[in-house]
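> task: produce atomic coordinates for the following.
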Amino acid sequence: MSHKLLVRRAAVLGAGVMGAQIAAHLTNAGVDTVLFDLAAKDGHPDGVVLKAIANLGKLSPAPLASKTLAEAITPANYDGGLEQLKDCDLIIEAIAERMDWKQDLYRKIAPFVPAHAVLASNTSGLGINALASVLPEEMRHRFCGVHFFNPPRYMHLAELIPATTTDAAVLEGLETFLTTQLGKGVVIAKDTPNFIGNRIGVFSILSVIHHTAAFKLGFDEVDALTGPLLGRPKSATYRTSDVVGLDTMAHVIKTMADTLPDDPWHGFFQSPAWLSALIGKGALGQKTGAGIFRKVGKDIVVLDLEKQDYRVADRAAAPEVVEILKLKNPVEKFARLRASEHPQAQFLWACFRDLFHYSAYHLADIANTARDVDLAIRWGYGWAQGPFETWQSADWQQVAAWIVDDIAAGKSMSTAALPAWVLDGRSGVHAAEGSYSPSRNAVQPRSALPVYQRQRFPDPLLGEKFAPGTTVFENDGLRMWHDGDDVAVVSFKTKMHTVSDAVLDGLQEAVSRAERDFAGMVIWQPKEPFSAGADLAGALGALQAGKLAEFEAMVENFQRTSQRIKYSLVPVVAAVRGLALGGGCEFQMHSARTVAHLESYIGLVEAGVGLLPAGGGLKEFAVRASDAAGPGGDVFAELKKVFETVAMAKVSNSAVNAKELGLLRAGDKVAFNAFELLHIAKAEARGLAEGGYRPPLPANRIQVAGDVGIATFKMLLVNMLEGRFVSEYDYEIAERIATVLCGGKLDRGALVDEEWLLRLERQHFVELAQQEKTQARIGHMLKTGKPLRN
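The predicted structure follows:
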């Protein structure tokens, strides 16, 4: 049976917040998508959907990888448009969370759904079997639940929930499609209320709410404790609730109360009085401008229950608690948390204890394995570790004994006993060979579905190790390795994968070895970013010590490395994800091809630190402009497209946007699943090699825009300076960028070679680097991480 789901066209039913964003992400992935909603009462019948599509451009973070993609979504309504379902292969229903409404819609669309199409409900907690019960018999095997997390473009998690009638091949086809085409991490959940992610995640929030009151802590204090200090997002607990919407929060809590009457923790499934009061006042969080937190002028204020009013949010984590949380050894950390007398430490222990208790108690009913719970919480809530990983790393037996003690002492939220398997002498639930499944009472390996063969390094769980491959050579800057095949991989070892002298020398050596012993080479990092660019601290140090010759030599070495990549006799493919800034961007510009993960934030940002790109980036733009214009063509028109990108230090907000900015080439590939990036990049390198790859011929007849081009750019800049859009120093930097892009003060249409342009880059880079204002900008960036406008 094939694991393939062929999706030529998809439909999304419901143009609310989630439906519209799911349609947007399908469109990002190149799927022809129809978005449905109710017919508008007046005006255009598709008015509801047209308004939702228009709104996609205003949302932040942006649901669309490029604003222009909005036009690709086809609007439709249930009254006149259902015929359009007949040529859809995948239909995702995403209307409001009401069983009766969803069932009515299924009855209405059933006659129009083709015999092969898959129908999935994007519900965050309604029963999948109950939904399936109203479908005609022949449709039930092609129906299941799929739960995207908000925002669907960025959240890695998608929960798949089979009904008892769902065909296994249908589920596998959808899992494969979600993984590769939409870039998701798929977790299979059982058909229980709120599935896995929200069942455990919302319980965690409810326990935090309960213990906040019990230990008399402030909301801001709790957020200081339950964010990055625990390896969780900086929006922590209460700020996250404001972002999600307090009404949504209350709705989910009510769903738990209504659908889980027998849950031993049922008594806690209720909104606290303060939450109901805020909702009653219309303070629903971020969307209404006020919730638990709100902004007053420049201050953030927080609700204070004792004062029944807002106060400045200034309560932090206590130094002695921070010291415990910063301990590297989790065993010691948990022992000290439990032993501490400090209310903040006692609060944290109580939250962890009840989360572990709840997760273990319910594991058998909600998930197939402990892996599914941990990955769902990591991918859906952004935690660095799931509940079971956290518990296991802190000494499973010891923590279990403490939980048993606390249950006996009446300290836990519930008196329910821990399941027998927790106390059977085990040291945890995750091991190299797989994760524990209570229903099978055995360890289950990861899925054997073929799509997962594309992930050389999946997101690792505690206890999992993936063979690192065979080292070809390594130095302080990078490691070159292979998997016994003909494509070598190079990975940087520096912090943020910045480019140091060791990285430059290592890359040149790697290219030589690849030419000699391999068919191709991929530059890939096991974790993002791809590269934050040149090592600024090292550069600033050399400058301030007055080592100008050393500084110039480094710039020259940078350019030599870029050229070595470009003219390698075997294809060098850059596999980009996350940030690719400055030199990181320049390396991928010189590669034979780039494979960029959708979430790639690429830019030549040197202007922000008072410099200009000098790793061959400006030279490469000049070469491309000359090629695009053709002999005697308008080079300036081509340069104009990229000048602003460089002068304003613009960074792409997606790989698709990087193509629009001219930072990626038309033929570069966009990959949707970060864990498949290496596989796709190696396939590209192999494909180029199999096609008889040759590097480009040396570019020694580059047509430049010359002095006329520089003068025209200066006119644009003067207007910006007079309108106060740029500072005087910004103007000077931009003028130098224009000078290099246009090939210097030559006649328009003059022909130069790459060496000429590289020399110009170096000259202006070194001159800028010696200026006081540039050194101030670099220093400021190193200190604060933010650009200085001087």
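
> please make it C-alpha for all contacts and neighbour counts, starting now.
OK.

> would you map the strands across the stretch 251-400 of the chain?
Under the criterion DSSP state E, counting those that start in this stretch, the stretch 251-400 of the chain carries strands at the ranges 293-296, 299-304, 309-312.

> now do the last one: which elements does it pack against?
Contacts of strand 309-312 with other secondary structure elements, assessed using 3 or more C-alpha pairs under 8 Å, 6 or more residues apart in numbering; DSSP states H and E, are made with strand 299-304.

> just the buried positions in the strand it packs on, please.
For strand 299-304, burial by neighbour count (16 or more other C-alpha atoms under 10 Å) applies to 301, 302, 303, 304.

> same question for stretch 608-618.
608, 609, 610, 611, 612, 613, 614, 615, 616, 617, 618.

> adding secondary structure and distance to residue 533, write those out as JSON lines.
Formatted as JSON lines, those follow (DSSP: H, G, I helix; E, B strand; the rest coil; distance: C-alpha to C-alpha, whole Å):
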{"residue": "608", "secondary structure": "helix", "distance to residue 533": "13"}
{"residue": "609", "secondary structure": "helix", "distance to residue 533": "12"}
{"residue": "610", "secondary structure": "coil", "distance to residue 533": "14"}
{"residue": "611", "secondary structure": "coil", "distance to residue 533": "13"}
{"residue": "612", "secondary structure": "coil", "distance to residue 533": "12"}
{"residue": "613", "secondary structure": "coil", "distance to residue 533": "10"}
{"residue": "614", "secondary structure": "coil", "distance to residue 533": "11"}
{"residue": "615", "secondary structure": "coil", "distance to residue 533": "10"}
{"residue": "616", "secondary structure": "coil", "distance to residue 533": "13"}
{"residue": "617", "secondary structure": "helix", "distance to residue 533": "12"}
{"residue": "618", "secondary structure": "helix", "distance to residue 533": "15"}
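
> sequence B follows; please return its structure for comparison with A:
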Amino acid sequence: MFAAPAKESCVSNFIVKKVAVLGAGVMGAQIAAHCINARVPVVLFDLPAKEGPKNGIVQRAIENLKKLSPAPLGNKDDAALIQVANYEDDLAVLEGCDLIIEAIAERMDWKHDLYKKVAPHIGPKAIFASNTSGLSINALSEGFDAGLKARFCGVHFFNPPRYMHLVELIPTQSTEPHILDQLEAFLTTTLGKGVVRAFDTPNFVANRVGVFGILATIIEAEKYGLSVDVVDDLTGAKLGRAKSGTFRTADVVGLDTMGHVIRTMQDNLKDDPFFSSYATPPLLAKLVEQGALGQKSGAGFYKKVGKDILRIDPAKGDYVPGGAKADDIIARILKEKDPVKRMKALHDSTNPQGQFLWAIFRDAFHYIAVHLESVADNARDLDFAMRWGFGWSVGPFETWQAAGWKQIAQWVKEDIDAGKALSTAPLPDWVFDGRDGVHSEKGSYSPSKKADVARSELPVYQRQAFRAPLVGEGAADGKSAGTTFFEDESVRIWHQNDDVLILSFKTKMHVIGQGVIDGMNKAVSEAEQNFKGLVIWHPDAAEGGAFSAGADLQSMLPLFMSGGVKAIEPVVHQLQQAHQRLKYASVPVIAAVAGLALGGGCELLLHTAKRVVSIESYIGLVEVGVGLIPAGGGLKEAAVRAAREAKGNDILPFLKEYMLAAATANVSKSALEARKLGYLREDDVIVFNPYELLHVAKVEARALFDAGYRPQLPPQVPVIGRNGLATIMAQLVNMRDGGFISAHDFKLGKMIAETVSGGEVEEGSIVNEQWLLDIERKFFMELLNHPKTQERIMGMMQTGKPVRN
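Below you'll find the model as predicted:
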């Protein structure tokens, strides 16, 4: 038996002070990195190196974290915070860890050998978990004493762990329920995950359904004669799934990894009615045999040669030019907004691509109906597993329900009876019991319980005012919940019948035009009169939306065409003053930020009392991309902040970072990096679960108000003047003459430099904020008339991409 110290009584307040990750491979190292993102101390273990430093394996893995893309670390400098360890010298370190996650290779015998080593060193209250992607959790726990078995479970992160929302939590028959509750709370709030509890079945929920889906797609693609690039175009963004589609996703995951997951199904699901579909596709087997393992080996279903992406041609056994797309008629069907009409058009289509799409939908619906009872507690868990683990915007049961439950069920039955399906297994009786779907206001259907199951009521979910929505559930989503104070086409000002007012933008990408400016002023007035604070938050914050993509250039165009620059200037002035109004409001204004906060969106958050920001926030002043400079107070704030940070010392070193970020349109790749760039302050709150953003922002607003909040007094700002400007200009000249920036970029850089320097004044001159705002606005107006800027604006509006001229 693998012995562990005797169990003590559990404590209700479970705080993870330190995590150990066993295994510094791809997943282990990235799980450790994400713990560091969340400011959880972590120690990363691996075997002692045979040559060189004993911890060389772990040290190389940590170095590699800095190079990976997408980046596992929110700030790559934080790699140094990961503690290194090996199994020979450092097992005693485990005794101080509250959570131990094993993440070594998927070999039962290797895992058991490791467990024998580590079990005696696991603390009496620590949770021990395996990050296995499909091995039996009960089988892994064999040999543990009762105390450790009660604290052991599966905790399956999806790759890459920082970005994929899903974690599957899998108990053994002996895992104590409170262990799972504690771990779910930690995963949800601290690491920002969406937790789905899975049964201990091969590949759990997401991989079981998702890998079947990939196999079914390969089978049906071959049947209908479709190439891999056409399949990926059909099964990517057009279906609301990961834009990489099916085969490109397999290349990213690794074809050897895919083969391993398929073999797990082959070895453990021999009685499955879909067993014949689990055969390793011959093309996949051939590629693996040739060492073409996907992205990591440089070739798989695709191969990059120079700038060209080639695709595998199974008939030729070689790579040929790719890039083929869906037929126009199918692309038009997929743009149909009514899910009932869209699915009917695919079902009735005579086009091979349409028939292929109906076939993969039918196969998925057939599979999830037959297997729901054995793989998940209820339909909600299965849908969230696919949304959060495979990047689907809508889960398979949601798709079925939205497209017409009864009609789809009939069509699937007809295909099964006609021998067109991948299995002869009939749909379960509950599918035909008169229902219109599996999700309703009462909950989601559970075949094992023969009832609708409500959502978890664990305390951690009280932090989520609006939980992830489901088709058919009818839950409040923040677009209509609460009590509305004011609403028009641009904004909604509302509250949850408490003491904090909420301002939500309704514009596309939450861009800022006249309506939003008016809404900000209206919201501040109401908050000052009747509330403890104002939170700027948007209902789609957790679903990958933007905080704000900046100024609404589209709405400015008619103004510009009719009245020229003079017609635009009042709007820019109003924007500046609205931001100042946020800054000097008599109650705290909190920006609850997730996703893109660009240009005017970045300027807006700079003017709030405090920012509560999702880790996945991408913040920057990007106006140079459209040939403009920031004019909503962003450069004014750079000068104010640099002067404050200098504390009477030389301002220029503090100013350079702000100026360079604006001049190069540098956008942070995380909230942690935004803090490093100066867009966020040290006391701003970084939130890891975007569904908790509104809750935390409201808590911060109340806390500031209850502490006697007063807005800061308007500062008198010392500036670097013409002497400092000359120093900056010398650098810009070098960049222009070296070919690093264009002549127009040089002009923009000069205007940014002159603004943050305070203009043509003596070094050390004291100016006020309005002086800086006036310089911003003057240059902005001048640029609007410039042909090069107009080229950039039109290019961005037409293509969505910056023009370099």
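
> from the buried residues of stretch 608-618 of structure 1, which is closest to residue 650 of structure 1?
Nearest to residue 650 of structure 1 among the buried residues of stretch 608-618 of structure 1 is residue 608, at 9.5 Å by C-alpha to C-alpha.

> got the contact list for the aligned partner of residue 508 of structure 2 in structure 1?
Residue pairing (TM-score structural alignment): residue 508 of structure 2 is matched to residue 495 of structure 1. Applying C-alpha atoms under 8 Å, 6 or more residues apart in numbering to residue 495 of structure 1 gives no contacts.

> what does residue 757 of structure 2 align to in structure 1?
Using TM-score structural alignment, residue 757 of structure 2 pairs with residue 742 in structure 1.

> tell me the helix or strand right after the lengthiest helix in structure 2.
Criterion DSSP state H: the longest helix present in structure 2 is helix 553-583. As assigned by DSSP states H and E, the chain's next helix or strand after helix 553-583 of structure 2 is strand 589-598.

> what's the mean gap between the very next helix or strand once past that next one and the aligned bit of structure 1?
Note on strand 589-598 of structure 2: by DSSP H and E, the next helix or strand toward the C-terminus is helix 600-606. Helix 600-606 of structure 2, aligned to structure 1 and superposed, deviates on average by 0.6 Å (mean C-alpha distance after the TM-score superposition for structure 1).

> ranges for the strands of the stretch 1-150 of structure 2?
Using DSSP E, counting those that start in this stretch, strands in the stretch 1-150 of structure 2 cover 19-22, 42-46, 83-86, 99-102, 127-130.

> what about the aligned partner of residue 447 of structure 1 in structure 2, which SS state?
Under the alignment (TM-score structural alignment), residue 447 of structure 1 pairs with residue 456 of structure 2. Three-state assignment for residue 456 of structure 2 (DSSP: H, G, I helix; E, B strand; the rest coil): coil.

> so what's the residue count around residue 456 of structure 2?
Residue 456 of structure 2: 8 surrounding residues under other C-alpha atoms under 10 Å.

> so which helix or strand takes in the residue lying farthest from the centre of structure 2?
Here the centre of structure 2 is the reference, and by C-alpha atoms, centre = their mean the most remote residue is residue 762, at 46.8 Å. For residue 762 of structure 2, there is no host helix or strand (DSSP H and E).

> return the residues in contact with the equivalent of residue 754 of structure 1 over in structure 2.
Aligned against structure 2 by TM-score structural alignment, residue 754 of structure 1 finds its counterpart in residue 769. Counting by C-alpha under 8 Å, 6+ apart, residue 769 of structure 2 makes contact with 636, 640, 714, 715, 716, 717.

> from these, which ones fall inside helices?
Reading helices off the contacts of residue 769 of structure 2 with DSSP H, I get 636, 640.

> out of the contacts of residue 769 of structure 2, which end up buried?
Neighbour-count burial (16+ other C-alpha under 10 Å) applied to these gives 636, 640, 717.

> find the nearest non-adjacent residue to the aligned partner of residue 334 of structure 1 in structure 2, please.
Counting by TM-score structural alignment, residue 334 of structure 1 lines up with residue 343 in structure 2. Of all residues not flanking residue 343 of structure 2 in the chain, residue 403 sits nearest, at 6.3 Å (C-alpha to C-alpha, 6 or more residues apart in numbering).

> how close does the residue nearest to the spatial centre of structure 1 get to residue 673 of structure 1?
Nearest residue to the geometric centre of structure 1 (C-alpha atoms, centre = their mean): residue 154, 5.1 Å. According to C-alpha to C-alpha, to the nearest Å, residue 154 of structure 1 stands 11 Å off from residue 673 of structure 1.

> swap in residue 690 of structure 1?
25 Å.

> same drill for these two, tell me which one is more crowded.
residue 673 (22 against 11).

> now do that one against residue 66 of structure 1, distance only.
Per C-alpha to C-alpha, residue 673 of structure 1 is found 18 Å from residue 66 of structure 1.

> so stretch 155-171 of structure 1 matches what in structure 2?
Across structure 2, the stretch matching stretch 155-171 of structure 1 (TM-score structural alignment) is residues 164-180.

> go on, stretch 557-567 of structure 1?
Mapping stretch 557-567 of structure 1 onto structure 2 (TM-score structural alignment) gives residues 574-584.

> show me what the residue nearest to residue 343 of structure 2 aligns to in structure 1.
By TM-score structural alignment, residue 403 of structure 2 lines up with residue 394.

> residue contacts, its match?
330, 331, 332, 333, 334.
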